[in-house]
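S.K.: the sequence and its predicted three-dimensional model are supplied below.
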Amino acid sequence: MAAPHGRGLLHLAAAVDQETVHDVSDHGELVRLAERGGFDFVTLGDTFARPEPDALAVLARIASTTTRIGLVPTVTVTHTEPFHLRAAVATLDRVSRGRAGCRIDLSDTEGGARNVGRRHAASADASEHEPEHEAWDEAWDEAGQVADLADRLWDNRAVDAGTHDDASGRPLGRDEARPAGFEGDSFPVRGLPTVPRPSQGHPVTVVDATDRRARVAAARCADVALVQGTNPAQVGAVRAELHASALAHGRDPDELRVLAALTVDLGDGERAAEPGHGGGGPRQTGQGPLYRGGPVDLAELIASWHESGAADGFHLTPAEPRRDLERLVNGTVALLQHRGLFRTFYPGSTLREHLGLTRPAKRYAVTREAP
């Protein structure tokens, strides 16, 4: 059965965060469960402000135990050297054979800043009329520069036979590259990339664009934007804004996927569908939009939002990780598959293929026959 009104199939992603769980095998079980459900990708959070396993290292370990699902760790760019970020994410893409992404985030706590010792934090809670507001805008602008630098470094490594320098035409060896020569507002990078170009060309970049100050960075560099909202009109308005901004930055808006972000609590089943919960739609909480109900009502909500054109899919955070992810896979996903709204198998092997995104061409070198 085809998706309604000519819209493409849904894209679904899930968070696999587990507070106080430090065993990689527990995370691995959740990732494999999400893969059984056909999810495009999973995300795993990370922060400098509290003790927890490094998300990128955890998903690199899990990569060998999975075959298709995308792996997207949170990477805090505020206190991370761009060169190291690029190398780590490229390595994850290599070991997962093209299934890596990175969810860009900022550090907004002074505790996190002290742990790293690079600089003070910019407060995300500052009002538009306070000095910190400008600092937060600058932090997101820097995040966009970090993502742009990563793309440049990924494109600057010659990995194919017959690749030529686009300026001189000189043949480049398999491991040759030119210095980056990148000058950001707060950092310069002039060295050579040390890791081969990722399998996907560019790993998928994910940005939470709920905060309007993050939307410029999302429109500029994101492949996937997450947007919180309690109704399709809210999410759809941000989606339209992001597409317009992407076009203004010279991008094809069709290369940006927008996913509605919800926390889902499926503990009480369909009986929890009451006004403001479940079948009545998500309600706003201090932690973001919360859906409380059952797998059937959630499938109906997802189908109706998608049909309205509000979003290309959903990023779902289980309130109770194991319980709710099992109910998502066995209930909600199965119903969406039955209605022809979600795929029953992975048609490709890379995360870009799952999302229907093209593989970026190299910007610095062209591949042709050697003279």
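M.R.: Cool, got the structure.
S.K.: CA atoms for contacts and neighbours, from now on please.
M.R.: Will do.
S.K.: did I read that right, residue 363 in a strand?
M.R.: No - using DSSP: H, G, I helix; E, B strand; the rest coil, the assignment for residue 363 is coil, not a strand.
S.K.: not counting sequence-adjacent ones, nearest residue to it?
M.R.: residue 155 (6.2 Å; CA to CA, 6 or more residues apart in numbering).
S.K.: burial of the one you found, as a residue count?
M.R.: Neighbourhood size, residue 155 [other CA atoms under 10 Å]: 24.
S.K.: residue 58 too?
M.R.: Residues lying near residue 58 (other CA under 10 Å) number 18.
S.K.: check it against this one:
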Amino acid sequence: MADSTLFLGVELAGPGIHPAAWRRADSRAEDLFTGEYWVAAVTAAETAGVDAAFLPDGFALQPGGPGVTRGRLDAVALAARVAAATHGIGLLPQAAVTHTEPFHLSKAIASLDFAALGRAGWETTVSETAAEANAFGRKGVQDSAALWHEADEALEVVTRLWDSWEDDAEIRDVGTGRFIDRDKLHYIDFAGDNFSVKGPSITPRPPQGRPIVAVRAADPASTAVAVRRADLIRITAASPAQARARRTELRSALAAAERDPDTVRVLLDLDVHLADSVETAAAEVLELDQWAAPASAPRAGTAPLRHLGTTAGLRRLLDDIAEDRIADGVVLRPLAVQSTLTRLAGLGRNPPAASSFRHRLGLPRPLSRYATAPSN
């Protein structure tokens, strides 16, 4: 049985991360724009013992093979739809900060945390392309340093807004007609290079205090923000040895930033395709590659670790990752979602118990930075 202490996430990128996944007969591509598709996918992951579902999003169309692009639904809205149908799985929609306002993001993720009874997270992303910039028409393309400086400020604003209501700000005093103790709502008074936000939030403090924040450490700028801000840091590595070295490096950086490395999970991305045999898995991926030909330009950066094979083989790999401390967890990225979800139950993991996401990660619920000391 796979080590249940290893955090296991799954990234549900529509029909799959492979651009031709929609062409498979089992893809359910015709259902992608229905709530039922996403409820079925996330509940299947929860039943299989997955700790969290990552829901990709962005402001650009997705590639679907030569001459084909696909649309997408809003990830935060999808997570809210799924929240009512699930019980223990964490829900981490991606939401970009580049062309949005942190006040709106703070409210959206706080609302999701209420809807999910404390199971919300947020994978903070940026928008790098001209197509995304042109969709808004507010500013041009920024370099990585500028994008992640803006993201760092946005995260500061969002977390301050989550803290701007003290936990007991709602008093609901019928006798005096006071619903809120205004002394326990706080202006955040943030002024930075990209945002100037007075606050306070219009949404009460989320059930977790601060929902879980995930950041992908893909380059120096994003890594610096991840080390300062993230509860979950996603990494890509070409080999287990490279992943272990990267985890060690990040733990050292966390300690240097005066954060306890044991309070942050380093999660390794693992591209995966599951079938009844290694040969079948390889043949099915080859077919997907042929459908997607002619190939687009190679993706920059590190080629991710892959597992093309059986559920039993994946279980052994997860055991090795846990035993050798290669990473604190894994995020499975199915090339074709449906074929992987139908086989994940073979990992032998128990469904996550109904609890807050923070509790499952072993993290305390933080106090509001604005909380006043109780009077004696």
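M.R.: On my side now, so go ahead. Keep in mind the model is a prediction, meaning the values are calculated, not measured.
S.K.: mind checking the TM-score on these two?
M.R.: The TM-score (TM-score structural alignment, normalised by the length of the first structure) is 0.82; 327 aligned residues with a CA RMSD of 2.4 Å.
S.K.: before we move on, the earlier item: residues contacting the residue nearest to residue 363 of the first structure?
M.R.: Each residue near residue 155 of the first structure by CA atoms under 8 Å, 6 or more residues apart in numbering is listed here: 197, 201, 362, 363, 364, 365.
S.K.: most neighbours among those residues, please name it.
M.R.: Each of those was scored for neighbours by other CA under 10 Å, and residue 197 scores highest at 26 neighbours.
S.K.: ok, for it, nearest residue in space, not its chain neighbours?
M.R.: residue 154 (5.1 Å).
S.K.: and residue 20 of the first structure, by the same measure?
M.R.: With CA to CA, 6+ apart, the residue lying closest to residue 20 of the first structure is residue 52, at 7.7 Å.
S.K.: can you get me a residue count around the one you found?
M.R.: 15.
S.K.: which residues in the stretch 151-300 of the second structure form helices?
M.R.: 220-229, 240-256, 278-292 (DSSP state H, counting those that start in this stretch).
S.K.: returning to that earlier point: distance check, the residue nearest to residue 20 of the first structure against residue 333 of the first structure.
M.R.: As judged by CA to CA, to the nearest Å, residue 52 of the first structure and residue 333 of the first structure stand 30 Å apart.
S.K.: residue 356 of the first structure matches what in the second structure?
M.R.: Mapped onto the second structure by TM-score structural alignment, residue 356 of the first structure lines up with residue 362.
S.K.: circling back: what's the match for the residue nearest to residue 363 of the first structure in the second structure?
M.R.: Checking TM-score structural alignment: residue 155 of the first structure goes with residue 163.
S.K.: neighbours of residue 286 of the first structure, just the number please.
M.R.: Neighbours around residue 286 of the first structure, by other CA under 10 Å: 6.
S.K.: quickly note the distance from it to residue 321 of the first structure.
M.R.: From residue 286 of the first structure to residue 321 of the first structure the distance is 19 Å (CA to CA).
S.K.: ok, back up a step: show me what the residue nearest to residue 20 of the first structure lines up with in the second structure.
M.R.: Residue 52 of the first structure maps onto residue 72 in the second structure, by TM-score structural alignment.
S.K.: check contacts around that match.
M.R.: So residue 72 of the second structure contacts 14, 33, 57, 61, 62 (CA under 8 Å, 6+ apart).
S.K.: now do the contacts for the residue positioned nearest the centre of the first structure.
M.R.: Per CA atoms, centre = their mean, the C-alpha nearest to the average position across the first structure is that of residue 206, at 2.6 Å. Shown in contact with residue 206 of the first structure (CA under 8 Å, 6+ apart): 101, 102, 103, 104, 218, 222, 223, 224, 225, 226.
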